[in-house]
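1. following is a predicted model, sequence given first.
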Amino acid sequence: MAKNFHKPTRMCVSCRQRFKQENLVRLHCVNSEVELYNGYGRSFYLCKICLEDEKRTLKALMRQCRTSNKDKLMIRLKEIITDDRKS
């Protein structure tokens, strides 16, 4: 008989909905820039739906990274989205 393992759930910082961890993108801020999580420091999660909604996501990213540079955040987020689609 196979065991049913618990699937961890995490909250998207943009829409505040809970998803299974495998369905979210894990990011973190380094020097007010968004990067994919590399295993060091505090991180946060964004769902794939919110990655497409720039306006709501931008507000959440500005809050998480404690910055007001919208252009820099959006450029970096678009790079992360295109890299995520390739893999």
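-> Okay, I see it. Numbers count the residues shown, from 1 in each chain.
2. switch to C-alpha atoms for all contacts and neighbour counts from now on
-> OK.
3. scan this protein for its longest strand.
-> Assignment by DSSP state E gives strand 24-30 as the longest strand of the chain.
4. need the strands for the chain, in chain order.
-> Secondary structure of the chain (DSSP E): strands at 9-11, 18-20, 24-30, 33-36, 44-47.
5. what comes up buried for the first one?
-> Within strand 9-11, the residues that count as buried by 16 or more other C-alpha atoms under 10 Å are 10, 11.
6. mind giving me the packing neighbours of that strand?
-> Contacts defined by 3 or more C-alpha pairs under 8 Å, 6 or more residues apart in numbering; DSSP states H and E place strand 9-11 against strand 18-20, strand 44-47.
7. likewise the longest one?
-> Using 3+ C-alpha pairs under 8 Å, 6+ apart as the contact definition, the elements that strand 24-30 packs against are strand 33-36, strand 44-47, helix 54-65.
8. second one coming, line it up with the first:
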Amino acid sequence: MSTPQRALILGAGQGSRLLPLTEKMPKCLLDLCGRSMLEWQLRGLAENGVPEVVVVTGFHPELVEAELSRVAPPHMRVRTLYNPFYKLADNLA
């Protein structure tokens, strides 16, 4: 089986069911065992040879971009795509 060349991470939502934990940060930045969920995803993709990742942002995109600059593997091409409709229909927008 060939390795996917691109991955999409849906990181736009606030995670309202996780309030108050997500009151000031997107759910993809919640800490799980010392790493954000976003970092776990990026590490898993990198370990499996995925060279390019697009992260969809929405709620506090500046926090997601700051986390990406801190944790993105150096050999991985990572970019963000802002979804201005993230509040309307969650991932359906």
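-> Thanks, I have it. The structure displayed is predicted, hence computed values, not measured ones.
9. mind checking the TM-score on these two?
-> Between these two chains, after superposing, the TM-score reads 0.31 (TM-score structural alignment, normalised by the length of structure 1); 53 aligned residues with a C-alpha RMSD of 4.4 Å.
10. check contacts around residue 8 of structure 2.
-> 53, 54, 55, 56 (C-alpha atoms under 8 Å, 6 or more residues apart in numbering).
11. in a markdown table, list these along with neighbour count and distance to residue 37 of structure 2.
-> Putting the contacts of residue 8 of structure 2 into a markdown table (neighbours: other C-alpha atoms under 10 Å; distance: C-alpha to C-alpha, whole Å) gives the following:
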| residue | neighbour count | distance to residue 37 of structure 2 |
| --- | --- | --- |
| 53 | 20 | 15 |
| 54 | 16 | 15 |
| 55 | 21 | 12 |
| 56 | 20 | 14 |
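12. and the gap between residue 8 of structure 2 and residue 32 of structure 2?
-> Taking C-alpha to C-alpha, to the nearest Å as the measure, residue 8 of structure 2 falls 20 Å from residue 32 of structure 2.
13. in TSV: the strands of structure 1, plus distance to residue 83 of structure 1.
-> Converted to TSV, the strands of structure 1 look like this (distance: least, C-alpha to C-alpha, whole Å):
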stretch	distance to residue 83 of structure 1
strand 9-11	22
strand 18-20	21
strand 24-30	12
strand 33-36	10
strand 44-47	15
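14. so which of those comes closest to residue 61 of structure 1?
-> The stretch from these with the least distance to residue 61 of structure 1 (C-alpha to C-alpha) is strand 33-36; that distance is 8.0 Å.
15. number of residues surrounding residue 82 of structure 2?
-> Other residues within reach of residue 82 of structure 2, judged by other C-alpha atoms under 10 Å, total 14.
16. what residues sit buried inside the lengthiest helix in structure 1?
-> Across structure 1, the helix with the greatest residue count (assigned by DSSP state H) is helix 70-86. Across helix 70-86 of structure 1, burial judged by 16+ other C-alpha under 10 Å covers 73, 74, 77, 80.
17. next, the angle from it to strand 24-30.
-> Here the directions of helix 70-86 of structure 1 and strand 24-30 differ by 140 degrees (axes from the mean of the first three to the mean of the last three C-alpha atoms, to 10 degrees).
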